[in-house]
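# Sequence first, predicted coordinates after that:
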Amino acid sequence: MSSPARAVASVTDTPHRLLEAAAEAFADRGFHATTTRDIASRAGLSPAGVYVHFSSKEELLYQLSREGHEVARDMLLAAASGAGSPTEALRAIMGRFATWHAEHFRVARIVQYEFANLTAEHRDAVLALRKQIDAVVRDVVTAGVASGEFTVDDVPDTTLALMSMAVDVARWYDPEIKRTPEAIGAAYADLGLRLVGAGQRRPT
């Protein structure tokens, strides 16, 4: 499995090392218990070296969260655009999203559990990205209802349920379990299609 910060994009080597170190520190100690000295030590830098690239540990948390959400959004957009039908699109979205949350469970946990520690401005920016992710899935569900492939009464609630299922993988996943991220993704793809009643046309 790749290291936690491999889930997000890097700009140069040092900022990437700092993001990776921050992800590991936040996962091990929590945001409040982590100091910039902890992060610098893990990255092989002096504490002052952190501030050359990031103004605070909160900015590190924000960058991890922002880039993680951008990766997830782009991944789901690619899954949806590469599918030939809403059913295929939803299967790809659920499979990839659940797999991603298993492969990058540490970053995903940080994003979910440390969200309240972002500044109001940074929370708003991340929430905007979450709305974009939600919109990708909602559009696929809406298209599936329109085509008759899905039987859904409440598209927003169903979209929320689908995303919640996949995100929750990060909470319980452990590398020691026997199921691989790919197997989890395949299972959640099937579960997602069951939730929208794929292939179960209503009687007229």
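Looks like it came in fine. Numbers count the residues shown, from 1 in each chain.
# CA only for contacts and neighbour counts going forward, please
OK.
# Count the residues that sit near residue 67.
Residue 67 has 18 neighbouring residues, counting by other C-alpha atoms under 10 Å.
# residue contacts, residue 21?
In this structure, residue 21 makes contact with 39-40, 42-43, judged by C-alpha atoms under 8 Å, 6 or more residues apart in numbering.
# Filter the residues you listed down to the buried ones.
39-40, 42-43 (16 or more other C-alpha atoms under 10 Å).
# possible to save those residues as CSV with distance to residue 195?
Conversion of those to CSV gives the following (distance: C-alpha to C-alpha, whole Å):
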residue, distance to residue 195
39, 42
40, 45
42, 43
43, 44
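# ok so, going back, so which of the contacts of residue 21 sit within strands?
Among those, no residue falls in strands (DSSP state E).
# From the residues you listed, pick the one nearest residue 144.
For those, the closest approach to residue 144 (C-alpha to C-alpha) belongs to residue 39, at 45.8 Å.
# pretty sure the closest one is touching residue 25, no?
Yes - with contact defined as C-alpha atoms under 8 Å, residue 39 and residue 25 form a contacting pair (6.4 Å).
# try this one next to it:
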Amino acid sequence: MSVVEPPPRAVAARSRLLRAAVEAFATKGFDATTTRDIATGAQMSPAAVYVHFRSKEEVLYELSDAGHRSFLTLIDDADDSAKPPAARLRAVIGALAAHHARDHVWSRVVNYELDSLSVEHREAIGVMRKEVARRVGTIVDAGITSGVFDVDDPQATTTLLLSMGVDVARWYRESGLMTPEQIGEFQADMAARIVGAG
């Protein structure tokens, strides 16, 4: 059975609505944002949202799903299992921190509006969040096993390492003193110190 691709105009319209939703959710919060706000931000009619999405919540879910898939892809791209654990950890934590700075508006929505998702959608995103933690936790475990990390609680340490990157989206601004790349380097250094890798 062949998959029918949506026409390019429909894809472009959905993309405009999603970009507008990110800005609206980041500025006003999910609850205070209306579908009219989203449509206005996309320079479309108020009914346009419902042509492409069943609800405002579905818009948030699409953003959250895409955001968390990008986190997983980022880890895959940054992690080289052939390298020593300290190098792997620095690469992954640095890449995640830089990403949360570069895409701070989208990342803020993706990470801080989870409670606005339906139970079903929250569970689906939860699966991906657990997978992000599992992949970083695997690196922490590898460092402990090889004796190069000094960690008492691997799970709590993994949570701390991930929380540092996520929090970047909350406070980062383009007018700040550090670029996304510098933030990535700084957090990579901090991650190495946290696990006792120097």
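Ah, there it is. Here the structure is a predicted model, which is why all the values come from computation and not from measurement.
# Can you calculate the TM-score here?
Taking TM-score structural alignment, normalised by the length of the second structure as the basis, the two superposed chains have a TM-score of 0.91; 189 aligned residues with a C-alpha RMSD of 1.4 Å.
# Contacts only, for residue 100 of the second structure.
Residues in contact with residue 100 of the second structure (C-alpha under 8 Å, 6+ apart) are 107, 165-166, 168-169.
# ok so, going back, residue 17 of the first structure: which of the buried ones among the contacts of residue 21 of the first structure is nearest?
Comparing those against residue 17 of the first structure with C-alpha to C-alpha picks out residue 43 as the nearest, at 5.6 Å.
# Quick check: that closest one vs residue 49 of the first structure, distance?
10 Å (C-alpha to C-alpha, to the nearest Å).
# can you check residue 178 of the first structure too?
Applying C-alpha to C-alpha, the value for residue 178 of the first structure to residue 49 of the first structure is 40 Å.
# Who has more neighbours out of these two?
A direct count of neighbours by other C-alpha under 10 Å for residue 178 of the first structure and residue 49 places residue 49 higher, at 16 against 8.
# need the strands for the second structure, in chain order.
Listed from the start of the chain, the second structure has no strands (DSSP E) to report.
# any idea which helix is longest in it?
Under DSSP state H, the helix in the second structure containing the largest number of residues is helix 119-145.
# residue range for that helix in the first structure?
Counting by TM-score structural alignment, helix 119-145 of the second structure falls onto residues 120-146 of the first structure.
# what's the equivalent of residue 173 of the first structure over in the second structure in contact with, if anything?
Aligned counterpart of residue 173 of the first structure in the second structure: residue 172 (TM-score structural alignment). Shown here is residue 172 of the second structure, whose contacts under the criterion C-alpha under 8 Å, 6+ apart are 101, 104.
# how close does residue 153 of the first structure sit to residue 160 of the first structure?
In this view, residue 153 of the first structure and residue 160 of the first structure are 13 Å apart by C-alpha to C-alpha.
# ugh, typo on my part, it should be residue 122 of the first structure
Taking C-alpha to C-alpha as the measure, residue 122 of the first structure and residue 160 of the first structure are separated by 22 Å.
# what does residue 102 of the first structure align to in the second structure?
In the second structure, residue 102 of the first structure lines up with residue 101, judged by TM-score structural alignment.
# I figured that match was touching residue 166, is that so?
No - the pair residue 101 of the second structure and residue 166 does not pass the contact test of C-alpha under 8 Å, sitting 9.1 Å apart.
# So for the two, which residue has more residues nearby?
Per other C-alpha under 10 Å, whichever of residue 101 of the second structure and residue 166 has more neighbours is residue 101, with 28 against 22.
# and that one, what is it in contact with?
Taking C-alpha under 8 Å, 6+ apart, we find residue 101 of the second structure in contact with 168-169, 172-173, 180, 183.
# Equivalent analysis for residue 173 of the second structure, please.
Contact analysis of residue 173 of the second structure by C-alpha under 8 Å, 6+ apart lists 101, 104.
# Give me the contacts around stretch 54-66 of the first structure.
Contacts for stretch 54-66 of the first structure (C-alpha under 8 Å, 6+ apart): 5, 8, 18-19, 22-23, 35-36, 50, 107, 110-111, 117-119, 122, 125-126, 129.
# For the buried ones among those residues, write the corresponding PyMOL selection.
Selecting only the buried members of the contacts of stretch 54-66 of the first structure in PyMOL, with burial defined as 16+ other C-alpha under 10 Å, works like this:
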select buried, resi 5+8+18+19+22+23+35+36+50+107+110+111+118+122+126+129
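# roughly how far apart are residue 143 of the second structure and residue 124 of the second structure?
With the distance defined as C-alpha to C-alpha, residue 143 of the second structure ends up 30 Å from residue 124 of the second structure.
# residues contacting residue 143 of the second structure?
Residue 143 of the second structure sits next to 84-86, 149 when contact means C-alpha under 8 Å, 6+ apart.
# One more: residue 166 of the second structure?
Applying C-alpha under 8 Å, 6+ apart, one finds that residue 166 of the second structure lies in contact with 97, 100, 107-108, 111.
# Then residue 24 of the second structure?
Residue 24 of the second structure makes contact with 30, 33, 37-38, 41 under the criterion C-alpha under 8 Å, 6+ apart.
# again, only using 10 Å
For residue 24 of the second structure, the contacting residues are 18, 30, 32-35, 37-38, 40-41, 109, by C-alpha atoms under 10 Å, 6 or more residues apart in numbering.
# Please say which position in the first structure it maps to.
Matched to the first structure by TM-score structural alignment, residue 24 of the second structure sits across from residue 25.
# so how far is residue 40 of the first structure from its match?
Separation of residue 25 of the first structure from residue 40 of the first structure (C-alpha to C-alpha): 10 Å.
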